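A.B. asks: Return atomic coordinates for the entry below.
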Amino acid sequence: MRQLFNIQNEYAALQTVILGTAQGIKPDPDHELQAGLPATSQLYTQPDPAMTEQDFSGVLECMKKLGIEVMKPDLVESSQVTDQTCPRDIGFVIDSIYFKANSRYTSRNLEHRGIEHLLSTFSHQHQVDMPQDIFLEGGDVVLAPGKVFVGLGARSTRTGILWLADQLKHHEIDREIIIVPHDVLHLDCCWNVVGPNLALWCNQATGNFSDINGNAIEIDFETILVNRKEQAALATNVLVVGPGEIFARNHFHCDKVNDQIEKKYKFFVHRLSFDCVPAIGGSFRCATLP
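C.D. replies: The predicted model follows:
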């Protein structure tokens, strides 16, 4: 019997996840991708594969202790693929449907080959390929009860958001789409839902939240505000592994946010060493595909 997808929100107990890999990291970045970065993002030198593997090993060990089933991508043999550290961007799940994302960049789309063997164990009837002229990446999709927050920025377009709205209707998924314009790489770099009514938010990085018709939406979440320095260190880009439990970066620019989550909101925060993937713009949420 084929497995079924089931992602309802960002904070339920994580059962199965694809974790990025340090395998195949090239010494030089994808220059086309680098040229398309927003002004707020900085791409440093490619991370050292051995150090990156150490970071991933720490995450893997912690996940296994929590009883999470961890899947790993196969290495994609292509000179165009510079790394496979961030599977979140190449696909995403909403309820019972897996959406294969489409990027402007060939290197990101080729990465999907590395997880196709994993997806083959799931129901094919619940997998949707995005058209080639539609651009929407998984880092721009954040779930909450009855809602899908979708980022509008460098990697995802309004056309992509409208396509997603049509797909949700077609698959009878009753969720309100909330569009969040932003000036960072992906939405989860500035907005992330970590509990039923709680979100991490760099409000300096976002414009007005609106519905699919452009009408302003008031945020009905309690928010932990993140400043620009904390955002640049990807303090919002945590991974919720269960109610009140997160993986967060052990970094001095993330300490204040982590302390607040821990002390005020009583979360258990796994502060893990994770510096290599952030060097190329991602962190815990980017590096995982539930």
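A.B. asks: alpha carbons only for contacts and neighbour counts from here, please
C.D. replies: Fine.
A.B. asks: What distance do you get for residue 110 to residue 236?
C.D. replies: Here the criterion is C-alpha to C-alpha, to the nearest Å. By it, residue 110 lies 27 Å from residue 236.
A.B. asks: Residue 226 contacts residue 202, correct?
C.D. replies: Yes. Assessed by C-alpha atoms under 8 Å, residue 226 is found in contact with residue 202 at 4.5 Å.
A.B. asks: residues shared between the contacts of those two?
C.D. replies: Common neighbours of residue 226 and residue 202 are listed as 190, 236 (criterion: C-alpha atoms under 8 Å, 6 or more residues apart in numbering).
A.B. asks: about what we covered before: out of residue 110 and residue 236, which sits in the busier spot?
C.D. replies: residue 236 (32 against 17; other C-alpha atoms under 10 Å).
A.B. asks: would that one count as being in a helix?
C.D. replies: No. Residue 236 is assigned coil when assessed by DSSP: H, G, I helix; E, B strand; the rest coil, not a helix.
A.B. asks: now the helices for the protein?
C.D. replies: All helices of the chain, identified by DSSP state H, fall at 31-35, 49-65, 106-110, 116-119, 158-170, 228-232, 255-263.
A.B. asks: What segments of the stretch 1-150 of the chain are strands?
C.D. replies: 16-19, 69-71, 91-94, 97-100, 127-129, 141-144, 147-152 (DSSP state E, counting those that start in this stretch).
A.B. asks: Could you export those as a markdown table, including distance to residue 60 and mean neighbour count?
C.D. replies: Output for these, formatted as a markdown table (distance: least, C-alpha to C-alpha, whole Å; neighbours: other C-alpha atoms under 10 Å):
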| stretch | distance to residue 60 | mean neighbour count |
| --- | --- | --- |
| strand 16-19 | 8 | 19 |
| strand 69-71 | 7 | 16 |
| strand 91-94 | 20 | 22 |
| strand 97-100 | 23 | 22 |
| strand 127-129 | 26 | 14 |
| strand 141-144 | 23 | 23 |
| strand 147-152 | 28 | 24 |
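A.B. asks: Sequence B follows; please return its structure for comparison with A:
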Amino acid sequence: MIELHITNEFSRLRSVILGSAKSNGPTPKLEDAYDPKSAQHIKKGTYPVEKDMIDEMEAVAAVFKKYEVEVYRPEIIQDYNQIFTRDIGFVIEDKFFKANILPDREDEFTAIEKIWSQIPKEKRIQFPEEVHIEGGDVMPHGDYIFVGTYREDDYEKYITARTNMAAVSYLQELFPQKIIKSFNLRKSSTIPEDNALHLDCCFQPIGKGKCIIHKRGFLEEEEYEWLVDFFGKDNCFHIDKTEMYHMNSNIFSISEEVIISERNFTRLNKWLRSQGFTVEEVPYFEISKQEGLLRCSTMPLRRD
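C.D. replies: As a prediction, this is how the structure comes out:
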């Protein structure tokens, strides 16, 4: 059996599912794109190629090996995108949740069935059909669970709206002792700079009581202000629109002190080091063209 324990984003990591870019398939057709950034690169002819993405993911696997993290990988499905494991599931405390993702992506979960089957049955949670939720929107944080959502009446119009308020209510029922704090995110199906696909595309807590945040990712200014007050203004690293587009908030913590970050995030990485973090830089630019980065492609199973 696989042991589960996740209560935040940054305690010492012991085991994780890392996605795979092997047999990723050809460049999708424009009408099959799930997000505006992928669509942008399909149009421009700059969509990432498999070899480059494999190399990038192996660089992350090497960092995990360095820090003695146990790494699980999905089984390979021929010509199928299996990079973003965070979308398809997540762990809170000792429970493994199967996300309710876009129907076209359902097979991604079958590739981790062997891992899922090693979790005690009573710890495996599946959501009702009306609950839409993806792991990129869910962040355990001690007594809180932060959840990105989209509350507007035109929810159905957006393929980029991935987590609904039914999910927020359902999590509150499952964790009555926790505060479920939801954030209404800005969505766009056509302009990637205006689209917070998931909460981790515009915000992420890291160690030492700090966070990375982008104000314009939030539709309600008071919800953004709540986070700034919660962490303290001096503990918030604010990223601009371009940095959000390049996914600067989507890094990944191995511990309170160690963070994996993209090597081109010059301003962020300099600030992290100035705050006492060890920054393990990796190339991840090609994967970022699909509007996901390091947090999106990792699903932590156990932290200290």
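A.B. asks: And the strands of the stretch 1-150 of the first structure: which comes nearest residue 249 of the first structure?
C.D. replies: Distance to residue 249 of the first structure, taken as C-alpha to C-alpha, is lowest for strand 16-19 among those, at 15.8 Å.
A.B. asks: Mind giving me the packing neighbours of the closest one?
C.D. replies: Under the contact criterion of 3 or more C-alpha pairs under 8 Å, 6 or more residues apart in numbering; DSSP states H and E, strand 16-19 of the first structure touches strand 69-71, strand 288-289.
A.B. asks: what packs against the last one?
C.D. replies: The contact analysis (3+ C-alpha pairs under 8 Å, 6+ apart) places strand 288-289 of the first structure against strand 16-19.
A.B. asks: With the second structure overlaid, how far apart is the strand it packs on on average?
C.D. replies: Superposed on the second structure, strand 16-19 of the first structure shows a mean distance of 0.5 Å to its aligned residues (mean C-alpha distance after the TM-score superposition for the first structure).
A.B. asks: From the chain's centroid, how far away is that strand?
C.D. replies: 12 Å (C-alpha atoms, centre = their mean, to the nearest Å).
A.B. asks: what does stretch 68-83 of the second structure give?
C.D. replies: Remark: stretch 68-83 of the second structure is offset 16 Å from the chain centroid, using C-alpha atoms, centre = their mean.
A.B. asks: need the contact list for residue 203 of the second structure.
C.D. replies: Counting by C-alpha under 8 Å, 6+ apart, residue 203 of the second structure has contacts 211, 212, 213, 214, 249, 250.
A.B. asks: returning to what we had before: for residue 43 of the first structure, find the nearest of the helices and strands packed on strand 16-19 of the first structure.
C.D. replies: Across these, closest to residue 43 of the first structure is strand 288-289 (C-alpha to C-alpha), at 20.0 Å.
A.B. asks: Which one, of the strands of the stretch 1-150 of the first structure, ends up nearest to residue 189 of the first structure?
C.D. replies: Residue 189 of the first structure lies closest to strand 147-152 among the strands of the stretch 1-150 of the first structure, at 10.1 Å (C-alpha to C-alpha).
A.B. asks: returning to that earlier point: could you export the helices and strands packed on strand 16-19 of the first structure as a markdown table, including distance to residue 186 of the first structure?
C.D. replies: A markdown table is the format used below for those (distance: least, C-alpha to C-alpha, whole Å):
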| stretch | distance to residue 186 of the first structure |
| --- | --- |
| strand 69-71 | 23 |
| strand 288-289 | 14 |
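A.B. asks: What's residue 239 of the second structure aligned with over in the first structure?
C.D. replies: Per TM-score structural alignment, the equivalent position to residue 239 of the second structure in the first structure is residue 226.
A.B. asks: Residue 297 of the second structure now?
C.D. replies: So residue 297 of the second structure corresponds to residue 287, using TM-score structural alignment.
A.B. asks: Quick check: that match touching residue 90?
C.D. replies: No. Checked against C-alpha under 8 Å, the pair residue 287 of the first structure and residue 90 is beyond contact range at 10.7 Å.
A.B. asks: Isn't residue 216 of the first structure up against residue 209?
C.D. replies: Yes. Contact criterion C-alpha under 8 Å: residue 216 of the first structure and residue 209 qualify, at 5.9 Å.
A.B. asks: who's more crowded, these two?
C.D. replies: Neighbour tally, residue 216 of the first structure and residue 209, criterion other C-alpha under 10 Å: the higher count belongs to residue 209, 19 against 13.
A.B. asks: check contacts around the more buried one.
C.D. replies: For residue 209 of the first structure, the contact set (C-alpha under 8 Å, 6+ apart) comprises 178, 179, 180, 181, 216, 217, 218, 219.
A.B. asks: show me the contacts for the alignment partner in the second structure of residue 147 of the first structure.
C.D. replies: Aligned by TM-score structural alignment, residue 147 of the first structure pairs with residue 144 of the second structure. Contacts for residue 144 of the second structure (C-alpha under 8 Å, 6+ apart) come out as 178, 179, 180, 181.
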